[in-house]
Structure formats: structure tokens, C-alpha cells
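K.L.:
Give me a model of this one.
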Amino acid sequence: MVRRKSQKQNNHNPFTHQEARSTLTHYGTQSVRVGSDSQLPFGHCALSLTPIMDAVVSPSGTLYEREAAVSYLMREMEKLRVWREAYEQQCKNDAKEQAQLEQKSLSEKVQNFEAKEGGVVMSGTETSHVNKHGEARKEKLKKEGFEVLDKEEKQNVLKRTSYWLSDWTPDAGKKRVEVPPKRASSPFSGRELRLKDLKSVTLKRDSDSTEKNAVGTDVVFVCAVSNKRLTTQPCVAITKTGSVMLKSSFDEFAKKDMVCPVTGSKFKDKDVVELKKCATGYASSGKVEAEVYRPTMV
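P.N.:
Alright, predicted model coming up:
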């Protein structure tokens, strides 16, 4: 490989076009096509990653197995119940601490008032004279080598010099509980998800297909209108009728008249959900190319 740095001005790449496209250079944007084994097949549950038998679709367009979706919502609601109990207990503790602080403040005010009313109150001049006399006596004893600080003053000095003490971080051991949400959230969109928001849909299977998945059962889903195999194409579900079809078939046969080509029933715009390809830790979300950028080293 020949580097032509001398023929390039400024800080341009010293490689030719063919050298830059070669995988031996290992710089620039490298892209590779994701294989089918790295993508979640169409018609597989986004939670259990298995072929769907009883399909439901969320408002965001994610397909689930009904049993897996219901189990997920039940677990999340139980977590929310425990979360709410912890938050309510925290609110009660905060109210109790606030009441104790107010009571303590009121008691101190009462004690100060009784001390003033029960004894002789010195004027400001006399008080300042006594304070100056006490400070002068402390300074004299300090010079002579005596310990003049009381216990409270020693603690204040220790707090100022010992930053590792717990007084520097009084809230370190108190973990605050955040306000819990009202409902469980979707595992993919993050929006609130209720059981009644899940709409039943029908996934049409190709009975003549011989393709087998890891479980060993025939799992090939086709468009309800064109009978074309559904893989990575954009798909649409009509929640009112439960029909799942290609977006191209929907635009051609259903969008104009707003009539389902499978059942003949009319539907509205709110009944149309564009299906999304779910992403997991082991599956891509429908993007068939993965890219990584490596900076140019010249």
C-alpha cells in the first residue's frame, strides 16, 4: 500500500479511493450487512422471542404473545404496588420529622422566653462586656497551655477538619424514593401501557411452507391480502378487524376507501397501527446494516 501524503494538501487522506474502500486500511466508516440470524423474525413475541400463537399489538405497534404481555403487566403492577407503599411510608416519615422539628423549634422558643422572663436581663453593653471578659480569659488560658474548648466547640472543629465524617453527608444513607408512575410502562416505547390497550390481531400463517425455526415448528407469516411472506417489510395492522398486511397492500386496497379488504368492514385512522420490529439484546430492530466509524490516522 502506497501512501501519497506528499501529493495531498492540508490534512487530506493519504489513500486512494480503492485503498480507502479496502478492509485492510481499517479506518473511516465501516459497514456490514446484518445477517438474518441477528434479526428477530416477524411474528415473534417481543418478550418471549418465540412464535406468537395468540397475537396482540400495543399502541406503539409492537407485537406480543397475549400470555407474555399479561404476565409482564401483572409483574409490573406488583412492582408499582410495592413502590407506592414505600413512597407513602416515606411521605409519612417526612411529615413526622417535620412535625418533630416544628415541636423542637417551639420548645426552644418557650425555653428562651421563660429564661428571659424568669431572670434579670442585662443590657447589651453589659452583655458585650461579659463576653469580652470571657474571651480574654480563654485566650490567657490558651497561651498558658490549658484546654479552653468545650465539647460542642471541639465537635465543630472536628467537623470543619474531618470531611470523612457522616455530618458532611447527612443524606448519604437516606435513599429517596421517587414518585411512582400511575401505570406500568411499555418495555419498548416507555409509554403507559394498560391491558385494554392491547388489541387482538390475526397473523396469517403459510401452511405450505417447510421452513422451521429453532423450536422445530413451521413459522412463516404471510400478508392477509397478497399472501406474500412477511419478513422485514413495513406492515400495518387494522385493530378493528385484526387484519395484518403489508403497508403496500394497505395503501393499494384499503387506504383509499377505509374498508378492510379481508373482512369488508369500515375502519378509522385511529384503528391503523404501523407495526414495529422489536429490538432485543440478541436481535436487530430491522436495520439491516451496522456501521462503525474509525478516525483517520495520518
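K.L.:
make it CA atoms for all contacts and neighbour counts henceforth
P.N.:
Will do.
K.L.:
any idea how far His133 lies from Thr29?
P.N.:
The spacing between His133 and Thr29, counted by C-alpha to C-alpha, to the nearest Å, is 79 Å.
K.L.:
actually Arg75, sorry about that
P.N.:
Noted for Arg75: a distance of 43 Å to Thr29, by C-alpha to C-alpha.
K.L.:
Asn131 - that's part of a strand, no?
P.N.:
No - the assignment for Asn131 (DSSP: H, G, I helix; E, B strand; the rest coil) gives helix, which keeps it out of a strand.
K.L.:
what about Asn93, neighbour count?
P.N.:
Using other C-alpha atoms under 10 Å, Asn93 has 12 other residues around it.
K.L.:
no wait, Val244
P.N.:
The tally of other residues near Val244 (other C-alpha under 10 Å) stands at 27.
K.L.:
My read is that it contacts Cys235, right?
P.N.:
Yes - counting by C-alpha atoms under 8 Å, Cys235 is a contact partner of Val244 at 7.1 Å.
K.L.:
Identify the residues contacting Asn112.
P.N.:
Applying C-alpha atoms under 8 Å, 6 or more residues apart in numbering, we find Asn112 in contact with no residue.
K.L.:
Please apply the same query to Arg137.
P.N.:
Contacts of Arg137 (C-alpha under 8 Å, 6+ apart): none.
K.L.:
host element of it?
P.N.:
Using DSSP states H and E, the element containing Arg137 is helix 124-143.
K.L.:
What residues of that helix count as buried?
P.N.:
Lys138 (16 or more other C-alpha atoms under 10 Å).
K.L.:
could you point out which element follows that helix?
P.N.:
As assigned by DSSP H and E, the chain's next helix or strand after helix 124-143 is helix 151-161.
K.L.:
That next one: what's the following helix or strand?
P.N.:
Counting by DSSP H and E, what follows helix 151-161 is strand 199-200.
K.L.:
Counting residues, name the longest helix you see in this structure.
P.N.:
Longest helix in the chain by number of residues (criterion: DSSP state H): helix 66-118.
K.L.:
ok, now how distant is Ala20 from Val292?
P.N.:
According to C-alpha to C-alpha, Ala20 stands 15 Å off from Val292.
K.L.:
Hmm, Ile238 and Val272 touching each other?
P.N.:
Yes - here Val272 reaches Ile238: they are 4.8 Å apart, a contact under C-alpha under 8 Å.
K.L.:
and Met74, how many neighbours does it have?
P.N.:
What Met74 shows, counting by other C-alpha under 10 Å, is a neighbour count of 14.
K.L.:
Hmm, I typed the wrong one, I wanted Leu246.
P.N.:
Leu246: 24 surrounding residues under other C-alpha under 10 Å.
K.L.:
That one touches Ile238, doesn't it?
P.N.:
No - using C-alpha under 8 Å, Leu246 makes no contact with Ile238, being 11.2 Å away.
K.L.:
Please generate a structure for the following sequence too, so the two can be compared:
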Amino acid sequence: MTRHGKNCTAGAVYTYHEKKKDTAASGYGTQSIRLGKDAIKDFDCCCLSLQPCQDPVMTPDGFLYEKQAILEYILHHKTETAKKMKAYEKQKQAQKSSSQLESKSEERERVERFKTKENSIVSKPINPFTSGQNPGGEKSRTNAAESSSSAPVASSSQSLPCFWVPSLTPQSKPTLLKKPDRYVCAVTRDVLGNSVPCTVLRPSGAVVTQECVEKLIKKDMLDPLSGDKLSDRDLIPLQRGGTGFAASGVDLRAKEARPVMMV
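P.N.:
Have a look, this model is predicted:
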């Protein structure tokens, strides 16, 4: 097709290319986007806290959790339930007491009117010559002066860091680096990562690669670490990726359904 044909705007037919272009520009139609690396959690992170696990536990479906995060969630749920129950009991008691107070509303109003009248009665004559003076004003000013004079003063003998005196210049020593830990397969010692499918052996709790399962373990169906007999139920695939807004596994595209532009 020539350049003139691509830019032709005098056609009587609304082409698919024009419809797709206008849909993307106007915000109509289902939009699809591929998720980036930041939207996928690491394989060794808890599904609740999204942080690396220190004391990991796993569900039968292969989802990894931090034991402390689960206990904190259960404790938080119990606390919230206790709060709601306490608020419900308080509301129930308030409803019961309000029904009793309604029957005594006239007596309460009579008491309030009596208090108002009593407060309006002046029991001591007011002296117009001393009403605006504060007898303890001089004393309060004296106490304020004494308290301000007794404020603590910073000692000049304290040694502070100084960037101009060589002996007082703060020094920064180099931090000793430690060898980083890496997750490896319990059998083949291959490095584990987000792109490596992993499987958990139920009897021993060891994490091995799926390749190790297919080539070594499935032949004899024995746990290489504990020697226990394995079944298909004992091989739990470790779920990879996925957060609260991203799918797990290999489905790394997010879709949003929006109104469709009809022509």
C-alpha cells in the first residue's frame, strides 16, 4: 500500500486500523499490558508480607508463607473480633441504659435547671478595686525568673566532632562485607531463582528443582535426604511470582475491561 493510501481520510469505511487507533486514544476497550519485574515477588518471599522468609511454611497448594506472619494475622484477627464483640456489648448496654434514662428525663431536666439557678447566685461581693489585679503576679514573675536563670547550660568540656581539627575529625571505617547466601537445590546444588521451577518434598521439607524431580527422584520415588517413600501427593510444586495485583506462574499480562466503543 502506498503512503497516500495509509493517510487517506476520505474513505467511506471505518477500517479496523482506524477503530483500534481511536479506541486506544479515547480510553475505550480492554487494555492489556505485560507486567514488569517489579510486579512479581521473589520465589522465597512470603505471600502475606512479600518479604524473604526466615521460618517458612507451605500450604498443600505450594504457597509459601512466613510462620510469624501467619501467627500475627491470626492474632490480629482475634484482636479485631474481640474489639467488635466489646463494642457490640457496649452498644447493647447503652441501648438498655438509654431506655431507662428516657423514663427519668423530666427529673434530669429539673435537676439541670436547679444547678443553673444555683450557679447564677453570687455568694461573695465583688471588690471592683482588686478584681483586675493578680495578688500572686509578682511571685509568679519571680519564680519564672528563677526558673529561667536555673536552666541547664551545656558544658564546654564535652568533646564534639570537628571537621577542622584533625584529632576530632569523625572517621568512617570500611564495612566488612559478608559472602551473600544463595538458595541451591538440596540434591544437585543448582542455584535456585525466580526462573527455575522448584518442588518441595513433603517428608523432609527440602526444596529441589523440577528437573531434579523429573530426572532423579521420579525413577525410584524416594526422598534422597530422608529415604522415605514418596507419592505424587508428596511432591508440591512451589508457586512462583504473583502479588496482590499480579498473577502467578507464566501469566504475566494484566488486563483491564473498559467500555467498548460501538460504531
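K.L.:
Mind telling me the TM-score for this superposition?
P.N.:
Taking TM-score structural alignment, normalised by the length of structure 2 as the basis, the two superposed chains have a TM-score of 0.47; 168 aligned residues with a C-alpha RMSD of 4.2 Å.
K.L.:
In a strand, Lys255 of structure 2, correct?
P.N.:
Yes - Lys255 of structure 2: assigned to a strand according to three-state DSSP.
K.L.:
What residue, apart from its backbone neighbours, is nearest it spatially?
P.N.:
With sequence-adjacent residues excluded and distances taken as C-alpha to C-alpha, 6 or more residues apart in numbering, Lys255 of structure 2 is closest to Ser32, at 4.5 Å.
K.L.:
The one you found in helix, strand or coil?
P.N.:
strand.
K.L.:
distance of it from Ala254 of structure 2?
P.N.:
Counting by C-alpha to C-alpha, the gap from Ser32 of structure 2 to Ala254 of structure 2 is 6 Å.
K.L.:
now swap in Thr209 of structure 2 and tell me
P.N.:
28 Å.
K.L.:
what does Lys86 of structure 2 give?
P.N.:
42 Å.
K.L.:
Run through the residues that contact Gln155 of structure 1.
P.N.:
Counting by C-alpha under 8 Å, 6+ apart, Gln155 of structure 1 has no contacts.
K.L.:
Which element, helix or strand, includes Val273 of structure 1?
P.N.:
strand 272-274.
K.L.:
Give me the buried positions along the helix or strand following that strand.
P.N.:
On the C-terminal side of strand 272-274 of structure 1, the closest following helix or strand by DSSP H and E is strand 289-294. Using 16+ other C-alpha under 10 Å as the test for burial, strand 289-294 of structure 1 gives no buried residues.
K.L.:
Against which helices or strands is strand 289-294 of structure 1 packed?
P.N.:
strand 28-33 (3 or more C-alpha pairs under 8 Å, 6 or more residues apart in numbering; DSSP states H and E).
K.L.:
For the helix or strand just after the strand it packs on, which helices and strands make contact with it?
P.N.:
Beyond strand 28-33 of structure 1 in the direction of the C-terminus, DSSP H and E gives the next helix or strand as strand 55-57. Where contact means 3+ C-alpha pairs under 8 Å, 6+ apart, strand 55-57 of structure 1 is packed against strand 63-65, strand 199-200.
K.L.:
Who are the contact partners of Gln111 of structure 1?
P.N.:
Contacts of Gln111 of structure 1 (C-alpha under 8 Å, 6+ apart): none.
K.L.:
Next one: Ala67 of structure 1 from Asn156 of structure 1, what distance?
P.N.:
No, residue 67 of structure 1 isn't Ala; it's Glu. In terms of C-alpha to C-alpha, Glu67 of structure 1 sits 62 Å off from Asn156 of structure 1.
K.L.:
likewise Ser248 of structure 1?
P.N.:
Applying C-alpha to C-alpha to Ser248 of structure 1 and Asn156 of structure 1 gives a distance of 76 Å.
K.L.:
Of those two, which one has the most company?
P.N.:
Ser248 (15 against 11).
K.L.:
That one falls within a strand, correct?
P.N.:
No - assigned with three-state DSSP, Ser248 of structure 1 falls outside any strand and is helix.
K.L.:
quick one: it and Glu76 of structure 1, what's the gap?
P.N.:
Distance from Ser248 of structure 1 to Glu76 of structure 1, by C-alpha to C-alpha: 37 Å.
K.L.:
between Thr209 and Ala254 of structure 2, who's got more neighbours?
P.N.:
A direct count of neighbours by other C-alpha under 10 Å for Thr209 of structure 2 and Ala254 places Thr209 higher, at 24 against 13.
K.L.:
Could you find the closest non-adjacent residue to that one?
P.N.:
Leaving aside its sequence neighbours, Thr209 of structure 2 sits nearest to Cys198 (C-alpha to C-alpha, 6+ apart; 4.3 Å).
K.L.:
neighbours around the one you found, how many?
P.N.:
23.
K.L.:
What separation do you get for it and Lys219 of structure 2?
P.N.:
18 Å.
K.L.:
again with Glu118 of structure 2
P.N.:
For Glu118 of structure 2, the distance to Lys219 of structure 2 - C-alpha to C-alpha - is 97 Å.
K.L.:
again, but for Ile33 of structure 2
P.N.:
In terms of C-alpha to C-alpha, Ile33 of structure 2 sits 41 Å off from Lys219 of structure 2.
K.L.:
Give me the number of neighbouring residues for Lys218 of structure 2.
P.N.:
Count around Lys218 of structure 2 with other C-alpha under 10 Å applied: 15.
K.L.:
er, Phe250 of structure 1 actually
P.N.:
Around Phe250 of structure 1 sit 22 other residues, with neighbours defined as other C-alpha under 10 Å.
K.L.:
ok, it - contacts?
P.N.:
Val236.
K.L.:
Same check on Asn93 of structure 1?
P.N.:
Asn93 of structure 1 makes no contacts at all, as judged by C-alpha under 8 Å, 6+ apart.
K.L.:
Can you tell me how far it is from Gln18 of structure 1?
P.N.:
For Asn93 of structure 1 relative to Gln18 of structure 1 (C-alpha to C-alpha), the value is 70 Å.
K.L.:
can you check Lys92 of structure 1 too?
P.N.:
Counting by C-alpha to C-alpha, the gap from Lys92 of structure 1 to Gln18 of structure 1 is 70 Å.
K.L.:
Give me the more crowded residue out of these two.
P.N.:
Under the neighbour definition other C-alpha under 10 Å, Lys92 of structure 1 and Gln18 were set side by side, and Lys92 has more, 12 against 8.
K.L.:
what about Val273 of structure 1, how many residues close to it?
P.N.:
Other residues close to Val273 of structure 1 by other C-alpha under 10 Å number 19.
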